[in-house]
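**Student:** Predicted coordinates and the sequence they were generated for:
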Amino acid sequence: MKKISFFLFCLLLASFVHAQQAKYVFFFIGDGMGVNQVQGTELYLGELDGKIAIAPLDFTEFPYATTSSTYSATNGVTDSAAGGTALATGKKTMNGVIGMEKDQQTPVASIAMRAKEKGFRVGVATSVSVDHATPAAFYAHNPSRKNYYQIGKDLFLAGFDFYAGSDFLDPDNQGKSESLYSLAQKNGYTLARGYDDFVSKSDKADKLILFQTEEASKVHRDAIPYAIDRKEGDLALSDITGAAIRFLSKDLSKGFFLMVEGGKIDWACHSNDAATAFREVMDLNESVRQALQFYEEHPDETLIVISADHETGGLVLGTGEYALNLQALQYQRVSETGFTSILNGLRRQTGNRVAWEQVEEALKANFGFWNEVKLTEAQEKRLRDVFDRTFTGESVEMEKSEYAQDEPLAAEAVRVLNEIALIGWVSGGHSAGYVPVFAIGAGADLFQGRMDNIEIPARIAEAAGYVAE
């Protein structure tokens, strides 16, 4: 009799544990972060420790890990709009569409909207503009991801408690409509510019939008700086995440849902810039640590899920030599775009009469070439040939990727360093490769077995009780 009672007790206990809902949900999305972006970062960190082994990121040690497919309703290779919509709503749509069915007319509610309906506090945050495809999929409905002004207006209709990113891309509809900043005030939002401004305003704000400083937006309004290019005073994704947690925690009794996007992993991979991409993955990990600190205080009520909307670039770890030399990437000190700015500065300083010796010094300082990183004669010739072709005073055709137009010499320097690191890239676009899924906390056991991207929000909704009763 006692044995039967103990067995029933165990069943009841197991039932209670499984039924424990997640009151606090963190959903991290590494845009463009495929399995090799994660594995490459860990192998890179391992080499920096002097080992042929991985140095685990915090989120890769979560107890539940699997992979997800990412195809859209209309394409074998998704874009961020369809990928973001799948992760936000559990519905596949056509590429380019935000928060709608593939008919481009029927709106679909996101898990963030469901959380809001259930009385949870809600935040959407990103390292790129707040109206970019992935964050927009959580609050907007639009047939085109490029309708930035209309997407920005949907932000107010959703009425979430906290938004963060670099800025709005098109705040006044190209001068034809009322400013989104004005609409923010009318809709009860406090606008904070930079982390210090957030700290001074957050306590008194009912709803808040956090952007980088106006000075930073005058330089690049489309994103905060890459981690590798970050300078003191720049807004970081970890700042944004910490601010979101602080703001949403003003009333913990309600619980919250927070989506955080590491948006520039994708941008670096579009440029095939491995050193910058790995540092962006590390930067996302720093933001996850903020969530882990919260989880440690509320372990029975917190769920953290990490995934990606798609893989970018077709990253290859190893180019045929049965070896890697990822430690060489540590000597790259700026992104490809950052080095473009350095070369542009040299052009301005010299009236576009830049000498090879000046470029050589810049390559030494920012890529370690000839010093820490030895070049073959062929590699040096490639750099010199690009210099001779593009620094002759004639017009230069910039090398274009999805989100950048860079100096050909900057792109070639990155290609040479990738070659030395024994890293390859298939394209400058997206691929259909699997993306990782990691989970810890209340309901994390739901994230097992091979998944499709539309299952991720469904399982988050089940774990947190966002589903209809």
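**Tutor:** Received the coordinates, thanks. Numbering: from 1, shown residues only.
**Student:** all contacts plus neighbour counts: C-alpha atoms, from now on.
**Tutor:** OK.
**Student:** Residue 260 falls within a strand, correct?
**Tutor:** Yes: judged by DSSP: H, G, I helix; E, B strand; the rest coil, residue 260 forms part of a strand.
**Student:** Next, the contact list for it, please.
**Tutor:** 26, 27, 28, 29, 124, 125, 126, 241 (CA atoms under 8 Å, 6 or more residues apart in numbering).
**Student:** Filter those down to just the ones in helices.
**Tutor:** Per DSSP state H, helices hold the following members of the contacts of residue 260: residue 241.
**Student:** Quick check: residue 428 touching residue 312?
**Tutor:** Yes: the criterion here is CA atoms under 8 Å, and residue 428 meets it with residue 312 at 7.3 Å.
**Student:** When the two are compared, which one has more neighbours?
**Tutor:** residue 312 (29 against 19; other CA atoms under 10 Å).
**Student:** hmm, back to that, narrow the contacts of residue 260 to those in strands?
**Tutor:** 26, 27, 28, 29, 124, 125, 126 (DSSP state E).
**Student:** Redo the contacts of residue 260 as a markdown table? Include neighbour count and distance to residue 202.
**Tutor:** Formatted as a markdown table, the contacts of residue 260 follow (neighbours: other CA atoms under 10 Å; distance: CA to CA, whole Å):
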| residue | neighbour count | distance to residue 202 |
| --- | --- | --- |
| 26 | 24 | 20 |
| 27 | 24 | 22 |
| 28 | 25 | 23 |
| 29 | 25 | 25 |
| 124 | 27 | 16 |
| 125 | 29 | 16 |
| 126 | 29 | 18 |
| 241 | 28 | 14 |
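**Student:** got another, please set it beside the one above:
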Amino acid sequence: MWMDESTGLLPRVGGDRRAKRRALWGALVALLVLLTIALRIGGAHWRRVATGKRNVIFFVTDGMGPASLAMTRAYAEVLQDAGLGGALHLPDFQVGSSRTRSSSSLITDSAAGATAFSCAMKTYNNAVGVDPDGVPCGTILEAAKLQGYLTGMVVTTRITDATPAAFSSHVDFRWYEDLIAEHQLGSYPLGRVVDLMIGGGRTHFYGPQDKKYGNGGSRKDGRNLIEKAVEDGWQYVGDMEEFERLQGGHNVSLPLLALLADYDIPFDMDRDASVHPSLEQEMTTAINALTHATKDSDKGFFLLVEGSRIDHAAHYNDPAAQPKEVLAFDRAFQAAVKFAAESDVETVLISTSDHETGGLAVGRQTGKAYPDYVWYPEVLRNATHSAEFLAHAMINVPAHERQDYVREKVLEKGLGIDYYSEEDVEELSSSRTAGEILDKLARMVSLRAEIGWSTHGHTGVDVNIYAFANTASAWNSVHDALLGNHENVEIGDFMARYLNLDLSQVTDLIKDTKHSP
């Protein structure tokens, strides 16, 4: 039973005084947040007057909880000589926090978490763009397109993965990625609603028999959706050479389909810059393309940007990979703030996480003795590759060469670990799967850094909300909606109201969508 003053179960003592104090405190907090952001960014842009044209850039840091930022900040302060508080930009823009549970569990998965944003609705774990009864729900991206906005999605995982899928498709089960790809290209009642997609996930757009676009196709029906997209007018980009021809977004013909990997873009610490772009490069290309395409329109754009692989590093419990993913996201967010601050179009940036992953603890008791209050970021610095990268490289090494390879290439060179036991070498050498190797490597790094994890899955911890707006009126709207602690659906609701979108109208239009194979 909910208890408040109206139930008669709680005495009303000094209620008016407390209410006044709360109101005053809220006003002071709002003013401090406002002044802090203005001082950090510079207040000149706030002299602009809203014209009615609006952009929204919505960021999702998949799997990033507060501890991820604490670990990354300390890592950068200690190892990059960034100074106290100077290592990360994102925390300067914190306005609130979000509660992440789904309709089916106190711990959400990414599909339900993303649908809470896209449809402003709680749903069950594994649901993509459908309500708790499996009925397709209209999304912010779809509604924005119907209102005349241009739309885009930028990710570092598969473009058919849960977060982008929840904005651009409707399926009962998140792993129906072949069907998700069809929806994203327009094979459903609304037709094409996405103007730009940049990420990985090429595998779900062609079959294993096709070799024209790569060797990793996995569509069960064997269809080649890439060729169909090109026939339908999409500009297709499949590698870094073609991506560079986009000239940072200044040489783009919409709609754009950029599938830059069969599966996920590599972790930032493993990424070859000549083969795969950074998240910042992907996002900047998208922003420039959408800005140019809307320059003569009275509508702006809606862009989804996901730091996708923060989550993967946490699922693997890999403390060396995660800070570098967070830093890569931070650079992208700062570039977006710069764009917004310089733009003549009213622009709002919102950033949050769908959930926390890993149960990360920045500090760990490694024995029975009373623990030291310390952790060792230099252990993370010594690693040159992620556990994922090293595990997949090692699995192909012949058995008779494995022990030397483990010592020299994996532990000493790959992870920078020079104090290990022969038992460690034997356990790694005898591992039969990449998953076993990955888990062992991540545990070795975590133990030496004294970083703790409680799970390879998600947790129910609240996550932070960050925001920026380039006009005072837009900032007031953000502040009124998102200051303090909120349900995740309130973030989606704010974006819909800010862009004056009617999600229920879209829900009615997509009711006949095929949402299972």
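**Tutor:** Nice, I can see it. Bear in mind that the values here come from a model prediction, so they are computed numbers and not experimental data.
**Student:** which neighbours do residue 428 and residue 312 of structure 1 share?
**Tutor:** With CA under 8 Å, 6+ apart, residue 428 of structure 1 and residue 312 have common neighbours 269, 270.
**Student:** And for the spatially closest residue to residue 323 of structure 1 that is not a sequence neighbour, the neighbour number?
**Tutor:** Of all residues not flanking residue 323 of structure 1 in the chain, residue 422 sits nearest, at 7.4 Å (CA to CA, 6 or more residues apart in numbering). Neighbourhood size, residue 422 of structure 1 [other CA under 10 Å]: 20.
**Student:** and if you look at residue 20 of structure 2?
**Tutor:** Residues near residue 20 of structure 2, counting by other CA under 10 Å, number 11.
**Student:** which one in structure 1 is aligned with it?
**Tutor:** Mapped onto structure 1 by TM-score structural alignment, residue 20 of structure 2 lines up with nothing.
**Student:** what residues are up against the aligned partner of residue 442 of structure 2 in structure 1?
**Tutor:** The alignment partner of residue 442 of structure 2 in structure 1, by TM-score structural alignment, is residue 414. Residue 414 of structure 1 makes contact with 272, 273, 336, according to CA under 8 Å, 6+ apart.
**Student:** what does the first one align to in structure 2?
**Tutor:** Meaning residue 272 of structure 1. Checking with TM-score structural alignment, residue 272 of structure 1 has residue 317 as its match.
**Student:** Just the strands from the stretch 351-469 of structure 1, written as ranges.
**Tutor:** 399-400, 405-406, 423-424, 430-431, 435-441, 451-452 (DSSP state E, counting those that start in this stretch).
**Student:** closest to residue 215 of structure 1 out of those?
**Tutor:** Across the strands of the stretch 351-469 of structure 1, the minimum distance to residue 215 of structure 1, taken as CA to CA, is reached by strand 405-406, at 21.6 Å.
**Student:** and the gap between the match of residue 272 of structure 1 and residue 392 of structure 2?
**Tutor:** Residue 317 of structure 2 is 16 Å from residue 392 of structure 2, where distance means CA to CA, to the nearest Å.
**Student:** which one of these two has more residues nearby?
**Tutor:** residue 317 (30 against 15).
**Student:** my guess is the more buried one contacts residue 441, does it?
**Tutor:** No: in this structure, residue 317 of structure 2 is not within contact of residue 441 by CA under 8 Å, at 9.6 Å.
**Student:** Is it correct that residue 101 of structure 2 falls within a helix?
**Tutor:** No: Residue 101 of structure 2 is assigned coil when assessed by three-state DSSP, not a helix.
**Student:** How about the contacts made by it?
**Tutor:** 107, 108, 113, 460.
**Student:** What residue in structure 1 is paired with it?
**Tutor:** Superposed on structure 1 with TM-score structural alignment, residue 101 of structure 2 falls opposite residue 71.
**Student:** just residue 76 of structure 2 next, same as before
**Tutor:** Mapped onto structure 1 by TM-score structural alignment, residue 76 of structure 2 lines up with residue 45.
**Student:** same check, this time on residue 468 of structure 2
**Tutor:** Taking TM-score structural alignment, residue 468 of structure 2 has residue 440 as its aligned residue in structure 1.
**Student:** and its match, what does it touch?
**Tutor:** 62, 63, 64, 303, 304, 305.
**Student:** Could you tell me how many residues sit around the residue lying closest to residue 357 of structure 2 once chain neighbours are set aside?
**Tutor:** Nearest non-adjacent residue to residue 357 of structure 2, counting by CA to CA, 6+ apart: residue 458, 4.2 Å away. By the criterion of other CA under 10 Å, residue 458 of structure 2 has 21 neighbours.
**Student:** Wait, residue 458 of structure 2 touches residue 360, no?
**Tutor:** No: look at residue 458 of structure 2 against residue 360 with CA under 8 Å: they stay out of range, at 10.2 Å.
**Student:** What count of nearby residues applies to residue 454 of structure 1?
**Tutor:** Counted with other CA under 10 Å, residue 454 of structure 1 comes out at 22.
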